[in-house]
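[1] Structure here, sequence nowhere to be found:
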């Protein structure tokens, strides 16, 4: 039994603590439980899992607080390493989940708050054989730190191995070279020299394989390092016995394979060096985001601006940014005007005009004039910091598609060891003489060729590059698994107002009776509406000239319109029903009224002296980019739906213009949730795009929620993907990134699985009986290293994803050449 202490939320009195305590005590596996209202801490003794405790408290209404920890880990080289680290972490009391990313060399751990420290987590991973330390919150872990040591070790191993390789293999290819070496120093001296050089390779640059791999082998949990250590050690040991104790070997089997041991270590080190360099490039996008923060700022102190570290800035401080300078933190302009390049945040290339009271975002670049602004958010509360956190969270995610790889890798290394042992036995029993030599070559080749490095890198590297490139295009995947869920979507549903439309009514058409001046009629209607703050009234007013006639004796008829005197004439403005109830014959306007109503427009009718004069059509305008976006989604094979609270006539009119497949109109926020469920039942997985508070339930209900970045915080928090550009065209970029990234992952996984599946039998010697072909352990080492490099190189192609042109008429969806 273990004792666990952790924090509990929502308690305000002793009664709350008592209910929480009883809920914990009743949970399966709990022997004793107590809750302290003073420090909001619970203490539980027993063998109940953290998930059971969390569920019990959640049901009681007092949720357990959760904490997130991040570790930087070194020494992980394959998928079996990450699985071992995850299992070590998940076995700790208080740990809810652990996700380890091979590409970033990091671990994300969720725990019950207060149950365990980050230092304890790091020590556990270190004890498992992989040195770990708490990671900094404001920067990603850089696999680039491995580059220099690996380059050094590769060069040393290569320098020591090259003379052995050239003389040994060169002697086979060019017999005179062999005779010259034997004649100058003799075979025994030559072998002793090889022994010295290759032993240096193993104990110096190759020691990393033995330091990690052999202890894990003895613990019964071998990894890739174990395979390399076994393979190189087997070749070295056999060769050492042949050199110094030949009497222990059967006649005809004396031979050395020192060059194989040295080349195996050298090639695998070279492969890891190339991997480390490629991993460094996979994190280029997030490193670019972090570099957007300047180190110093011009801070106002006692009326003068002086240079100060960024860390000194607090909310409310006044900062000056010079022309061409980078804005340090989020703020509001207090002095000056300029244009600001916000492309690194929104993905939009056109600079945005900024003047007094406008907001500015940290990380953006000022134009040609100085700006003075007041800090409104600093540190982790800035937009840039939140973007970095979203990208890091997405990059550390584990997709459902990776589950298959994890299951295979968990048993892969033990199975390979078994195949290698069986290979040796079969060659000893049925192989040609000297069978021991053949058995050694085949067994070592199996060990080396089967290292599952590529399997471990296949998914995380693609996620890193894909989500990083998406961030540069203004698409933020808040949850990494949204990549796969968006790729599985069958229909994209849009909220109408503010998403497909501008979100504000405007005057779109008008009709006047014969003889009436359209401009004058508009002036009269606007004069009557100028006292109202209704959006329809604002639309009429904003379209009219500035010089409006005087209005007297105004009387409002709630829900219908108003009556007033304009230039001494009795004037009515409002709905058609308002005119009819006041005794006005609307026949002269009927054709226009019908035509506008069929288009879903809102109607404002005008009558003067009891005679119908004009009808105005007001509508929420469609965004220019909406039609190209929907065309692009159709071209990508997706259905498009629209869910709106607007009246069915207006919604259907917009749907007809845009070519939308499914329309649900006149629904309240909870009705949007039902509409999404209906779409899911009839079409399939639903991606929903919205921006308002009323969209939050629908964003949460959808299989994938995409929030327009300029929308409300509530909507953004409920979404899986945030379109930081604030433009609906970001939906197409999100779909494009998702499809290309998932295709890239499938390519990587196919290569990794097919490669190992195909080459293990070749390494074991299955081609030898028919063709006399055996795979050299040296070739196996080179091929294994290249498989990982291939996977990384394939993932890096995602950096070239181009933004989909869906903002111009007649544009079409396309996948940019990777």
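    Right, received. Where do you want to start? Since the structure is predicted, the reported quantities are computational estimates derived from the model, not experimental observations.
[2] from here on, contacts and neighbour counts on C-alpha atoms
    Fine.
[3] Which of the three states applies to residue 356?
    coil (DSSP: H, G, I helix; E, B strand; the rest coil).
[4] can you tell me which residues contact it?
    332, 333, 334, 335, 336, 337 (CA atoms under 8 Å, 6 or more residues apart in numbering).
[5] Could you do residue 792 as well?
    Neighbours of residue 792 in contact, by CA under 8 Å, 6+ apart: 275, 278, 279, 457, 458, 461.
[6] With distance to residue 79 added, can I get these in JSON lines?
    What follows is those, written out as JSON lines (distance: CA to CA, whole Å):
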{"residue": "275", "distance to residue 79": "14"}
{"residue": "278", "distance to residue 79": "17"}
{"residue": "279", "distance to residue 79": "15"}
{"residue": "457", "distance to residue 79": "7"}
{"residue": "458", "distance to residue 79": "10"}
{"residue": "461", "distance to residue 79": "12"}
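[7] which among these end up buried?
    By neighbour count, with 16 or more other CA atoms under 10 Å, these hold 275, 278, 279, 457, 458, 461 as buried.
[8] Helices - which of those residues land there?
    275, 278, 279, 457, 458, 461 (DSSP state H).
[9] ok, those residues vs residue 504, which is closest?
    In terms of CA to CA, no member of these lies closer to residue 504 than residue 461, at 43.2 Å.
[10] How much space separates that closest one from residue 398?
    For residue 461, the distance to residue 398 equals 11 Å [CA to CA, to the nearest Å].
[11] Check residue 231 too.
    Counting by CA to CA, the gap from residue 231 to residue 398 is 31 Å.
[12] who has more neighbours, the two?
    residue 231 (27 against 18; other CA atoms under 10 Å).
[13] List the residues that contact that one.
    Residue 231 makes contacts with 261, 443, 444, 445, 447, 448, as judged by CA under 8 Å, 6+ apart.
[14] ok, which stretches of the stretch 301-450 of the chain are strands?
    304-309, 318-321, 330-335, 338-341, 352-354, 359-360, 365-366, 371-377 (DSSP state E, counting those that start in this stretch).
[15] now the spatially closest residue to residue 110 that is not a sequence neighbour, what's its secondary structure?
    Of all residues not flanking residue 110 in the chain, residue 68 sits nearest, at 4.6 Å (CA to CA, 6 or more residues apart in numbering). Following three-state DSSP, we place residue 68 in the strand state.
[16] Comparison target below:
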């Protein structure tokens, strides 16, 4: 359930119609959005615009009646007489306020009624009871000697509707990031058939394998692989990359990005809900629907807030009625500074005045919005900068992180090692050994395996099929090639006597249990790794490197990165154990890895940060996914988490302070009910405004 998004996700086999009926019975409006519908996201955006327009119409209608009533009341107050007669004046106030309450305020009154009969009173109950109490004084005033507050009933509702309108607009700004992402989606695509004939088609009808033609200045309709042409592609709105990225044959492209200066032929690889943009939107919405730990406390308060205020309003009325002189004496102290304080009213009038103020001043809404609105803006800001937050709770945990552990290959380095040297130790030639090794590794996606295969292909070596391939994680792979038993892996795996200390990553090859060669690799450091590590250390975060490489290689890399602590020769399954030991010492640990080989470690860490590659961002193990795959994203994520959590704390502070200060003032009779309602609306608006200020944060 997310109050800010006004959206709930329900898992189960319950019939949607039964769910809709159950929600309507509690007083809430509801619409079922089937995620399988092609226009589901568009309809949600349209619903937001419709809600803002409806709220605008309501306040125009409400104030159109209330402002003349206010002028009428001022004439009565200034000149001391009710025009044309006192009875007509009071009757007019009752009619005007009734129209405002039950026409533009109809949904508020209905929500209050339904939530009351279901014993789950919401904030609308406070507004409705305060308005009706004020209205009832006008009716009772015809029969008893009672001051009429009927005129302020309409004002209370008008202020309430104004607050709702401003909130709706603020919500729209808060979810702007999602709308921007949705607006990137192209509507049509130019598709070429086998004979080269081009046909314009709806993007929703695209199928995997089709070829799209994308010309300069056009959006790339969906995710794909460039099969011909080259162009600089603007990915700024998707990845946060400010400069266009050159794309040519063999490169992946993202749907919604723009080809700036060339024509591309792109083969469709993903459609519908599987595209990069759809995954991003889903991640952002998922993050916004989760709750951070600090929200649990405020939710507990909100759940009992309305019943407590109802009891307190009755208590206020009773105290003023039973001890009018004592309460008047207290109020008189402040009377020189409070122009609306009218202590000449009867005890019943003062009791009603104060009780109504207590009802309408209390604002559980501000408490309920404090966390989700900040989380909504923060996750949206992250998405615009290539930081996808899968779990909203990661915001709070990331802010508390004391240690960050980094995998080396593909995280601190480019993750695309190249063969730079081969050593022969037996009777086989270099080409023969490369044929054995590449044939065994040709189906693997491991970076070193891919490097061996690329090197063999560059030398035009023909690969043969490998039989009985068996992978030993963290060690190597064995198979049979041409009747020979081949092992490719580390020295321990192939039983090599590794006496020399190499400063490069090496893979050993054994043929029929005899070590026959060594392949050495070099992997370049990512250009921003050292800078990112330096900035994290400046923030007081301890940086550690975890790697399966030998100690001498790992320490050489770590020194260049500025990392003092290294755990080398660690198997993938052992990384989680190392993280656990740090956690046992009280450390809050984040793990940065590729999201695949490091899945257990990412899961064990308090915050798992997965580096995205190309269009593949669907890492299930990462709490945070960095689209660009650069370590500067880790720094940006830390800044974002700190800024977002700061806003959450500010929102909760002001929401609590508002209620702590305002409710006692209303109890003492120092707040006019209309001013109280205006202040209540402003408290929620303040939360929304403060959250939206987060968009000005510079993550760099």
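    The structure has been received and is ready for your questions. As the structure is a prediction and not an experimental result, all values here were calculated from the model.
[17] just to revisit the earlier point, figure out which of the strands of the stretch 301-450 of structure 1 is closest to residue 521 of structure 1.
    strand 352-354 (35.9 Å).
[18] counting contacts, what elements does the closest one pack onto?
    Strand 352-354 of structure 1 sits against strand 338-341, with contacts defined as 3 or more CA pairs under 8 Å, 6 or more residues apart in numbering; DSSP states H and E.
[19] Read off where the strand it packs on ends up in structure 2.
    Residues 231-234 of structure 2 are where strand 338-341 of structure 1 lands when matched by TM-score structural alignment.
[20] swap in stretch 735-745 of structure 1?
    Counting by TM-score structural alignment, stretch 735-745 of structure 1 sits on residues 638-648 of structure 2.
[21] Contacts for that stretch, please.
    370-371, 374-375, 378, 382, 395-396, 398-399, 690-691, 694, 697, 699.
[22] Please enumerate the strands of the stretch 401-550 of structure 2.
    Under DSSP E, counting those that start in this stretch, the stretch 401-550 of structure 2 gives strands at 403-407, 418-424, 467-472, 476-481, 484-489, 505-511, 514-522, 542-546.
[23] Let's have those strands in a markdown table, adding mean neighbour count and distance to residue 211 of structure 2.
    Formatted as a markdown table, those follow (neighbours: other CA atoms under 10 Å; distance: least, CA to CA, whole Å):
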| stretch | mean neighbour count | distance to residue 211 of structure 2 |
| --- | --- | --- |
| strand 403-407 | 24 | 38 |
| strand 418-424 | 15 | 32 |
| strand 467-472 | 13 | 35 |
| strand 476-481 | 22 | 37 |
| strand 484-489 | 24 | 39 |
| strand 505-511 | 24 | 40 |
| strand 514-522 | 21 | 37 |
| strand 542-546 | 22 | 42 |
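[24] okay, those strands in a markdown table with distance to residue 318 of structure 2 next?
    Below are those laid out as a markdown table (distance: least, CA to CA, whole Å):
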| stretch | distance to residue 318 of structure 2 |
| --- | --- |
| strand 403-407 | 57 |
| strand 418-424 | 83 |
| strand 467-472 | 78 |
| strand 476-481 | 81 |
| strand 484-489 | 83 |
| strand 505-511 | 82 |
| strand 514-522 | 82 |
| strand 542-546 | 60 |
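[25] Who are the contact partners of the counterpart of residue 128 of structure 1 in structure 2?
    Taking TM-score structural alignment, the alignment pairs residue 128 of structure 1 with residue 26 from structure 2. Counting by CA under 8 Å, 6+ apart, residue 26 of structure 2 makes contact with 111, 114, 115, 118, 120.
[26] Of those, just the buried ones, ChimeraX syntax please.
    A single ChimeraX command is used to select the members of those judged buried by 16+ other CA under 10 Å:
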select :111,114,115,120
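[27] Out of the contacts of residue 26 of structure 2, which sit inside helices?
    111, 114, 115.
[28] after the helix or strand containing residue 646 of structure 2, next one along is what?
    Per DSSP states H and E, residue 646 of structure 2 falls inside helix 632-667. Where DSSP H and E defines the elements, the next helix or strand beyond helix 632-667 of structure 2 is helix 673-692.
[29] Let me know the angle separating that following helix from helix 632-667.
    With axes from the mean of the first three to the mean of the last three CA atoms, to 10 degrees applied, the angle from helix 673-692 of structure 2 to helix 632-667 works out at 170 degrees.
[30] In structure 1, what stretch matches helix 673-692 of structure 2?
    Against structure 1, helix 673-692 of structure 2 falls on residues 777-796 (TM-score structural alignment).
[31] cool, and stretch 251-268 of structure 2?
    Against structure 1, stretch 251-268 of structure 2 falls on residues 358-375 (TM-score structural alignment).
[32] So which bits of that stretch are buried?
    359-367, 370-375.
[33] Can you name the two of those residues that sit furthest apart?
    Applying CA to CA across these, the maximum distance is between 367 and 375, 18.8 Å.
[34] Name all residues that make contact with the residue nearest the centre of structure 1.
    The centroid of structure 1 falls nearest to residue 394 when counting by CA atoms, centre = their mean (3.1 Å). Residues near residue 394 of structure 1 by CA under 8 Å, 6+ apart: 463, 464, 467, 477, 478, 479, 480, 481.
[35] which of the residues you listed lies closest to residue 692 of structure 1?
    Distances from residue 692 of structure 1 to the contacts of residue 394 of structure 1, taken by CA to CA, are shortest for residue 478, at 17.9 Å.
[36] any idea how far the closest one lies from residue 730 of structure 1?
    15 Å.
[37] and if you look at residue 327 of structure 1?
    Residue 327 of structure 1 is 25 Å from residue 730 of structure 1, by CA to CA.
[38] The two: who's more crowded?
    More crowded of residue 327 of structure 1 and residue 730, by other CA under 10 Å: residue 730, with 29 against 25.
[39] hey, where'd the helices end up in the stretch 401-550 of structure 1?
    Remark: helices assigned in the stretch 401-550 of structure 1 by DSSP state H, counting those that start in this stretch are 402-430, 435-449, 453-472, 482-487, 518-529, 535-543.
[40] any chance of those in CSV, plus distance to residue 176 of structure 1?
    Below are the helices of the stretch 401-550 of structure 1 laid out as CSV (distance: least, CA to CA, whole Å):
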stretch, distance to residue 176 of structure 1
helix 402-430, 32
helix 435-449, 25
helix 453-472, 40
helix 482-487, 60
helix 518-529, 104
helix 535-543, 95
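[41] I'd like to know which of those lies nearest to residue 249 of structure 1.
    helix 435-449 (9.0 Å).
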